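Peer 1: from the sequence below, what's the structure:
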Amino acid sequence: MTESISGTTEIFGLIGDPVEHSLSPQMMNAAFSTYKLDARYMAFKVRVEDVSLAIGAIRALNFAGVNVTLPHKSTVIPYLDEVTPIAKKIGAVNTISNVRGHLKGTNTDFSGFIRSLKKLNFTPKNKVIAILGAGGSARALVAGLADAGASRLIINNRTAERAEKLVKEFSQFFPETKLEAVTLQTIKETTLDLLVNTTTVGMFSSGLPVDIMECREISILADLIYSPRKTSLIKQAEKMGIPSLNGIGMLLYQGCESFTFWTGKKAPEEAMHNRLLSLID
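Peer 2: Below is the predicted model of the structure:
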């Protein structure tokens, strides 16, 4: 990232609602700075009803690329020219490139999450995993965890029909993983190798998506929220001695892969990580 903005500066961004809490601009601009690229990354709040206008603006204003966050990861797809096979399977896009008006979408969430689990020496193979939520991030995790060999994935969503639809859709792609839409009570009664919160509960309040004190057994807990760094769910896990991680690792690694998708360069992981740590410590 150069120190001045010119007529040749490439613009990247994040679209979602809300975006005010996002650390992506600081992380991605640190990456551009490392390579001294003439580029800037900014966050743009886009309402649900304005998604088509926002995608049109990417073309009209010649943005080089964008990341997509809640609640638009699935709704952007019809407006793109091309979607990678993995993103099609997931049904959610979190990264879009713009090459001479051709918009290509992909998904780096699933691989970012799998990489983040290595911090706790966790591998999904033959594991029983519960996922809270059935939105774009949950879809990516279901695909990634099933592809990595999870034996059973149980999914709970506030709207049960949405979880049931996800299970029906993904069961055909991953027949060797048992996928189930379940109630919170079933999650509480199941011995879990990993519990993952993909909802926004805890981002703006002290609420809990589930009271893990009522759960039978949880080996590891992951909360995709990274701001605040310690949600009420993470704090509860720490009090109970359950190893846990927040969404910082997933944010870092999906960002690294987005950077490479846009630029063709290996992401400066250390610089991006250090920037994130400077913002959360």
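
Peer 1: contacts and neighbour counts: CA atoms only from here.
Peer 2: Will do.

Peer 1: for residue 213, give its distance to residue 226.
Peer 2: Counting by C-alpha to C-alpha, to the nearest Å, the separation of residue 213 from residue 226 is 22 Å.

Peer 1: looking only at neighbour counts, state which of those two leads.
Peer 2: Remark: of residue 213 and residue 226, residue 226 carries more neighbours, 20 against 13, as counted by other C-alpha atoms under 10 Å.

Peer 1: wait, the more buried one sits on residue 246?
Peer 2: Yes - using C-alpha atoms under 8 Å, residue 226 makes contact with residue 246 at a distance of 5.6 Å.

Peer 1: please enumerate the helices of the chain.
Peer 2: Secondary structure of the chain (DSSP state H): helices at 24-34, 51-60, 85-90, 109-117, 136-147, 160-171, 184-189, 232-239, 248-263, 269-280.

Peer 1: using JSON lines, lay out those helices together with distance to residue 67 and mean neighbour count.
Peer 2: What follows is those, written out as JSON lines (distance: least, C-alpha to C-alpha, whole Å; neighbours: other C-alpha atoms under 10 Å):
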{"stretch": "helix 24-34", "distance to residue 67": "9", "mean neighbour count": "21"}
{"stretch": "helix 51-60", "distance to residue 67": "11", "mean neighbour count": "16"}
{"stretch": "helix 85-90", "distance to residue 67": "13", "mean neighbour count": "18"}
{"stretch": "helix 109-117", "distance to residue 67": "11", "mean neighbour count": "22"}
{"stretch": "helix 136-147", "distance to residue 67": "13", "mean neighbour count": "24"}
{"stretch": "helix 160-171", "distance to residue 67": "23", "mean neighbour count": "17"}
{"stretch": "helix 184-189", "distance to residue 67": "31", "mean neighbour count": "17"}
{"stretch": "helix 232-239", "distance to residue 67": "26", "mean neighbour count": "18"}
{"stretch": "helix 248-263", "distance to residue 67": "8", "mean neighbour count": "22"}
{"stretch": "helix 269-280", "distance to residue 67": "16", "mean neighbour count": "15"}
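
Peer 1: one more, for comparison:
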Amino acid sequence: MKKMFGVIGDPIAHSMSPAMHNDLFGFYGIDAVYLPFHVSKENLEAAIKGLKALGVSGFNVTIPHKTDIMAYLDQIDPLAEAIGAVNTVKNEHGILTGYNTDGPGFVKGLASMDADLDSRPALIIGAGGASRAIYFSMAQAGIQRIDLYNRTAGKAEELVSSCPFKVQSKVLDRETAEKSLHEYQLIIQTTSIGMSPDLGGLPLSPENISRGAIVSDIIYNPLQTKFLGEASKKEAKIQNGVGMFVLQGALAFEKWTGIFPDTERMRANVLRNLGG
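Peer 2: I've put the predicted structure just below:
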């Protein structure tokens, strides 16, 4: 019997997950299909009950449901519980378990660029949901110093104070963050600034980025934001958001099937869909 997987969100038509996962099912000879499900906030509880009743084997969760869905799951992985967001659900014998593969996927992508991440002082720009997943996952992975800059300092301070993992952190104002950028060997941009169509936006002045620093922007449309372009001019190593998207999907696929998939194949599929 063909297994069913999917992704729920609102909107959902733009999702590249169906193309990515259906290609993997074909590649690995798995009799399964991955479908997009448009689910509004008011229908979330009914949708989860319906997916469970239909025996859907697993599904991804995207905006705006990553937090609200937690109330309707049977079990939640400790990291997802700490982050306060779920993006992957596995159905095992009728038990729905929620995971967060966004943060671990991001960290796995960073590790492919530098195995010695824990000694690199890091700065995260932004304090939203993506920042929280990345910050907690980096702290859990043992990165020793992670500072934050956010336009609203209180939100960044709340993020730091709520982290259950041991890590050294300071919340910086804009002026301090820009002046001290040269101190950071790992700079992660998690806001929507620079995303299409606002291609000219910069979250911080990149003037003081150090040569050889790793600079990551989780945006993948465009594939190179202005911030990454400026970092490249400073001879930094740059990474766009394709890696995080691919690796969160790879970790979800592994949870569902037991197979860690070919991420280069996944990356090529995503880039084809982006036209890049």
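
Peer 1: TM-score for this pair?
Peer 2: Laid over one another, the chains give 0.86 as their TM-score (TM-score structural alignment, normalised by the length of structure 2), with 271 aligned residues with a C-alpha RMSD of 2.5 Å.

Peer 1: for the closest residue to residue 156 of structure 2 other than its chain neighbours, grab the count of nearby residues.
Peer 2: Distance criterion C-alpha to C-alpha, 6 or more residues apart in numbering; nearest residue to residue 156 of structure 2, sequence neighbours excluded, is residue 127 at 5.3 Å. Here the number of neighbours of residue 127 of structure 2 (other C-alpha under 10 Å) works out to 26.

Peer 1: quick one: contacts for residue 127 of structure 2?
Peer 2: 148-150, 155-156, 159, 190 (C-alpha atoms under 8 Å, 6 or more residues apart in numbering).

Peer 1: just give me the match in structure 1 for it.
Peer 2: In structure 1, residue 127 of structure 2 lines up with residue 134, judged by TM-score structural alignment.

Peer 1: just residue 49 of structure 2 next, same as before
Peer 2: Alignment note (TM-score structural alignment): residue 49 of structure 2 maps to residue 56 of structure 1.

Peer 1: which residue is the nearest non-sequential neighbour of residue 262 of structure 1?
Peer 2: Closest residue to residue 262 of structure 1 apart from its sequence neighbours, by C-alpha to C-alpha, 6+ apart: residue 97 at 6.0 Å.

Peer 1: doesn't residue 62 make contact with the one you found?
Peer 2: No - with contact defined as C-alpha under 8 Å, residue 97 of structure 1 and residue 62 do not form a contacting pair (10.5 Å).

Peer 1: compare neighbour counts for these two and give me the winner.
Peer 2: Legend: neighbour count by other C-alpha under 10 Å for residue 97 of structure 1 and residue 62, higher for residue 97 (24 against 16).

Peer 1: and the alignment partner in structure 2 of that one, how close does it get to residue 191 of structure 2?
Peer 2: Correspondence of residue 97 of structure 1 to structure 2, assessed by TM-score structural alignment: residue 90. Using C-alpha to C-alpha, residue 90 of structure 2 is found at 29 Å from residue 191 of structure 2.

Peer 1: same check, this time on residue 14 of structure 2
Peer 2: Using C-alpha to C-alpha, residue 14 of structure 2 is found at 20 Å from residue 191 of structure 2.

Peer 1: between the two, which one's more packed in?
Peer 2: Neighbours per residue (other C-alpha under 10 Å) separate residue 14 of structure 2 from residue 191, with residue 191 holding more: 21 against 8.

Peer 1: next up, the contacts around residue 58 of structure 2.
Peer 2: Counted by C-alpha under 8 Å, 6+ apart, residue 58 of structure 2 has contacts 4-6, 88-91, 256.

Peer 1: map it across to structure 1 for me.
Peer 2: With TM-score structural alignment as the criterion, residue 58 of structure 2 matches residue 65.

Peer 1: next: residue 114 of structure 2.
Peer 2: Per TM-score structural alignment, residue 114 of structure 2 is aligned with residue 121.

Peer 1: can you tell me what residue 32 of structure 1 aligns to in structure 2?
Peer 2: Mapped onto structure 2 by TM-score structural alignment, residue 32 of structure 1 lines up with residue 25.

Peer 1: apologies, that question was intended for residue 261 of structure 1.
Peer 2: Checking TM-score structural alignment: residue 261 of structure 1 goes with residue 255.

Peer 1: my guess is that match contacts residue 91. True?
Peer 2: No - the pair residue 255 of structure 2 / residue 91 is not scored as a contact, 10.2 Å apart, by C-alpha under 8 Å.

Peer 1: so what corresponds to residue 156 of structure 2 in structure 1?
Peer 2: Using TM-score structural alignment, residue 156 of structure 2 pairs with residue 163 in structure 1.

Peer 1: which ones are touching that match?
Peer 2: Residue 163 of structure 1 neighbours (C-alpha under 8 Å, 6+ apart): 133-134, 155-157, 181.

Peer 1: and it, how far from residue 170 of structure 1?
Peer 2: According to C-alpha to C-alpha, residue 163 of structure 1 and residue 170 of structure 1 sit 11 Å apart.

Peer 1: now residue 250 of structure 1
Peer 2: Distance, residue 250 of structure 1 to residue 170 of structure 1, by C-alpha to C-alpha: 22 Å.

Peer 1: list the contacts for residue 263 of structure 2?
Peer 2: Counted by C-alpha under 8 Å, 6+ apart, residue 263 of structure 2 has contacts 246-247, 250.

Peer 1: from those residues, which is closest to residue 133 of structure 2?
Peer 2: residue 247 (13.8 Å; C-alpha to C-alpha).

Peer 1: residues contacting the closest one?
Peer 2: Per C-alpha under 8 Å, 6+ apart, neighbours of residue 247 of structure 2: 102, 105-106, 108-109, 263.

Peer 1: try it again at 10 Å.
Peer 2: With contact set as C-alpha atoms under 10 Å, 6 or more residues apart in numbering, residue 247 of structure 2 has these partners: 101-109, 253, 260-261, 263, 266-267.

Peer 1: kindly report the same for residue 51 of structure 2.
Peer 2: Residues near residue 51 of structure 2 by C-alpha under 10 Å, 6+ apart: 4-6, 57-59, 91.

Peer 1: same question, residue 269 of structure 2
Peer 2: Listed by C-alpha under 10 Å, 6+ apart, the contact set of residue 269 of structure 2 reads 16, 19-21, 23-24, 246, 263, 275.

Peer 1: same thing but 7 Å
Peer 2: Residues near residue 269 of structure 2 by C-alpha atoms under 7 Å, 6 or more residues apart in numbering: residue 20.
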